[in-house]
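Student: Coordinates only, no sequence provided:
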């Protein structure tokens, strides 16, 4: 058994941990930009007077502690976590002497926005991005109200990164919801297809069994006074057909039962699926009912895929049922040919040349053949009677 592959690193590390790592990376970048690195004449950013003082370092340490708390809250209370990250960014900015909240201090907020937008509801994501943008706008407005310098252009870039992070997360959430919708639709279609298959099986089985029972009952009624032994045999056949039909109905209806939530499905009595190996038994039962069925095999008989084997049997069963119920013929001929790349089925009768079909029998046969990419012909014969012929492709692996 193949082992389940491990989750990607991005999935294994919780969002709070990514946020804390991003904050630490931003703080390292902030220190590096305010330090004269090799090859530089002056630092990229001039540090404020309090940057290296105890009060400045204390503010940076306090903001880092707040980020640690926010990382723990992010998965349980995302909005509270984002609020604490914003507070930490503001506290850290006070030691930098900057006219705006720099991007390195806001990257942790961006990462949190991405995770919230991708994993939480749309409403929660909208509230989070609104908080982030309102605080940026309020920070600039406050500095301008006091006459302090404000880096509006830099803050616009910071706001744009926040919006981009939210958009990316929102796209991931929408893609996930779309995939979930596709899976739910596929599951519903699979259930519908299975129920349609069971409905076809019920129709084929019940229609054939009722036709045989009707013939046997009529035969028993005609000979019950003059030939009681034959009437007794006919009644026995009726009992057998009824029991088999009841067993099949119980099996199929059991498959349709839905288990209660939290309980396993009840086991339904299962029987091997019918196939071409059961055609002789079907022919014998129909012959006993009064319509002789001659089965002719052509070609080398070989194992077939289960869906082709069962569908071939059901097509023959439905065709014989139409002969019994509607054709008024005393006999019919079934031909089964194993050809190189397909299975050929033909059912001929010399009856009235009509099916009396209610729309379900032939439609069911056509649907079965269509699902197997085969062809079906069902039409009256010029010389009288009716002909049903089907060709079912056989996959190359089993030819």
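Tutor: Done, it's in. The structure presented is a predicted model; accordingly, all values stated were derived computationally and were not measured.
Student: okay, CA-based contacts and neighbour counts for the rest of this
Tutor: OK.
Student: Could you report the distance from residue 32 to residue 279?
Tutor: 85 Å (Cα to Cα, to the nearest Å).
Student: What's the first helix or strand after the longest helix along the chain?
Tutor: For the chain, the helix with the greatest residue count under DSSP state H is helix 152-223. Sequence order places helix 228-256 as the next helix or strand after helix 152-223, per DSSP states H and E.
Student: Okay, one more to line up with it:
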């Protein structure tokens, strides 16, 4: 949009309508100023001959607030102008009537436009009767018809464009609302993964710590150290997640390379966990890296929190066009919980073009999570 268009749109509607009325008044007054009445070159034109001109221009001040009433007033003034003294200054273009027609077509409701067409039909019938008595030239008739149709068409085009712009704005608003909802859902998934994983490990370590205080003080101390480290890592991730730290945040972003440390933290908490890697690791797009890490994190959380598994195995299979992730535990299957974590795994995979499936582990024991993520290098 140009600067001129933006400046015009900032003009108040009432000021614009007043300016339109003044311009039309000047245009209709020009013949009275620029021509001399041959019948009476001394006295010129009378006030009665000029009054219809005021009736043509002044109603346009209210053209947007009452388009149909303004059209009726302008048509009445136009008739009075045409029925005036034959020596009245000629006006070749009916500016006021064209503006009134444009306004009804652009700003009038469907009902208003219907009544306007009916009113124009009545006016055309009256004018047709007058043409029989005083037929105009063919070019005058054609010119008038073309101008009236053009004014109506321009008004409808303006109305359609205004409707289109409003629809675009509504679409943008809805898309912005959907983007906010998606962002909230992503934040909720991340917070669920971070807090769920950290709290699950803390609970397991806290339960094991008191049991080892007397028989194995070293193991108890390691458990409490692991609790502190898990809590610190969770806080770092939450700070990064909530944007409380800038880009210089010491908390590392979730990546495939950090999965090993994730598995090690579970193993250190007392739940035996192993990681197996097939193929050659390679850098992936940031969204795929984050999805891979969060998928493994949530699967490990489920194994620790719900399955009560004594062992869990994580497998990364680097294929030519995909990264296959498998997390299998030997617990009692997926029991308890709301299933929100599994929904999050599926949504994360789908968000970056992958897929996820769940089911019993080998031999019908335990629980298995299988995820396929696009493996194209970043």
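Tutor: Perfect, thanks for sending it. Small disclaimer: the values here were computed from a predicted structure and weren't measured.
Student: Can you pick out the residue with more neighbours from residue 32 and residue 279 of structure 1?
Tutor: residue 279 (19 against 14; other Cα atoms under 10 Å).
Student: Give me the buried stretch members for the one helix or strand the more buried one maps to, please.
Tutor: Using DSSP H and E, residue 279 of structure 1 sits within helix 279-288. Residues of helix 279-288 of structure 1 classed as buried: 279, 282-283, 285-288 (neighbour count, 16 or more other Cα atoms under 10 Å).
Student: That one maps to which residues in structure 2?
Tutor: Mapping helix 279-288 of structure 1 onto structure 2 (TM-score structural alignment) gives residues 259-268.
Student: how big's the offset between the matching stretch and structure 1?
Tutor: Taken over the aligned residues, the distance from stretch 259-268 of structure 2 to structure 1 averages 1.3 Å (mean Cα distance after the TM-score superposition for structure 1).
Student: Same check on stretch 183-199 of structure 2?
Tutor: Mean for stretch 183-199 of structure 2 is 0.9 Å (mean Cα distance after the TM-score superposition for structure 1).
Student: which part of structure 1 lines up with that stretch?
Tutor: Counting by TM-score structural alignment, stretch 183-199 of structure 2 sits on residues 194-210 of structure 1.
Student: now the matching stretch, how far from the chain's geometric center?
Tutor: Here stretch 194-210 of structure 1 is found 26 Å from its chain centre; the criterion is Cα atoms, centre = their mean, to the nearest Å.
Student: and if you look at stretch 363-370 of structure 1?
Tutor: Worked out by Cα atoms, centre = their mean, stretch 363-370 of structure 1 lies 25 Å from the chain centre.
Student: now for the longest helix of structure 1, which elements pack on it?
Tutor: Applying 3 or more Cα pairs under 8 Å, 6 or more residues apart in numbering; DSSP states H and E, we find helix 152-223 of structure 1 packed against helix 103-119, helix 122-145, helix 228-256, helix 306-322, helix 361-371.
Student: mind running it again at 7 Å?
Tutor: If you count contacts as 3 or more Cα pairs under 7 Å, 6 or more residues apart in numbering; DSSP states H and E, helix 152-223 of structure 1 packs onto helix 103-119, helix 122-145, helix 228-256, helix 306-322.
Student: between those, which one is nearest to residue 389 of structure 1?
Tutor: With Cα to Cα, the closest approach to residue 389 of structure 1 among these belongs to helix 306-322: 9.3 Å.
Student: follow-up on the earlier one: I'd like to check the angle between the longest helix of structure 1 and helix 122-145, please.
Tutor: Interaxial angle, helix 152-223 of structure 1 versus helix 122-145 (axes from the mean of the first three to the mean of the last three Cα atoms, to 10 degrees): 170 degrees.
Student: Give me the spatial nearest neighbour of residue 213 of structure 2, chain neighbours excluded.
Tutor: Distance criterion Cα to Cα, 6 or more residues apart in numbering; nearest residue to residue 213 of structure 2, sequence neighbours excluded, is residue 220 at 5.2 Å.
Student: my guess is that neighbour meets residue 205, correct?
Tutor: No. The criterion here is Cα atoms under 7 Å, and residue 220 of structure 2 misses it with residue 205 at 8.7 Å.
Student: higher neighbour count, those two?
Tutor: Set residue 220 of structure 2 next to residue 205 and count neighbours by other Cα under 10 Å: residue 205 wins out with 23 against 20.
Student: before we move on, the earlier item: identify each buried residue in whatever helix or strand comes next after the helix holding residue 279 of structure 1, please.
Tutor: Using DSSP H and E, the helix or strand that follows helix 279-288 of structure 1 in sequence is strand 292-298. Buried residues in strand 292-298 of structure 1, counting neighbours by 16+ other Cα under 10 Å, are found at 292-294.
Student: got the contact list for the residue located most distally from the centre of structure 1?
Tutor: No residue in structure 1 sits farther from the centre than residue 226, which is 62.6 Å out by Cα atoms, centre = their mean. By Cα atoms under 7 Å, 6 or more residues apart in numbering, residue 226 of structure 1 lies in contact with nothing.
Student: per the alignment, it corresponds to what in structure 2?
Tutor: Using TM-score structural alignment, residue 226 of structure 1 pairs with residue 215 in structure 2.
Student: got the angle between the longest helix of structure 1 and helix 306-322?
Tutor: Taking the same axes, to 10 degrees, one finds helix 152-223 of structure 1 and helix 306-322 inclined to each other by 40 degrees.
Student: Residue 26 of structure 1 versus the residue nearest to residue 287 of structure 1 when sequence neighbours are not counted, what's the distance?
Tutor: Excluding the flanking residues, the one nearest residue 287 of structure 1 by Cα to Cα, 6+ apart is residue 293, at 5.8 Å. Separation of residue 293 of structure 1 from residue 26 of structure 1 (Cα to Cα) stands at 86 Å.
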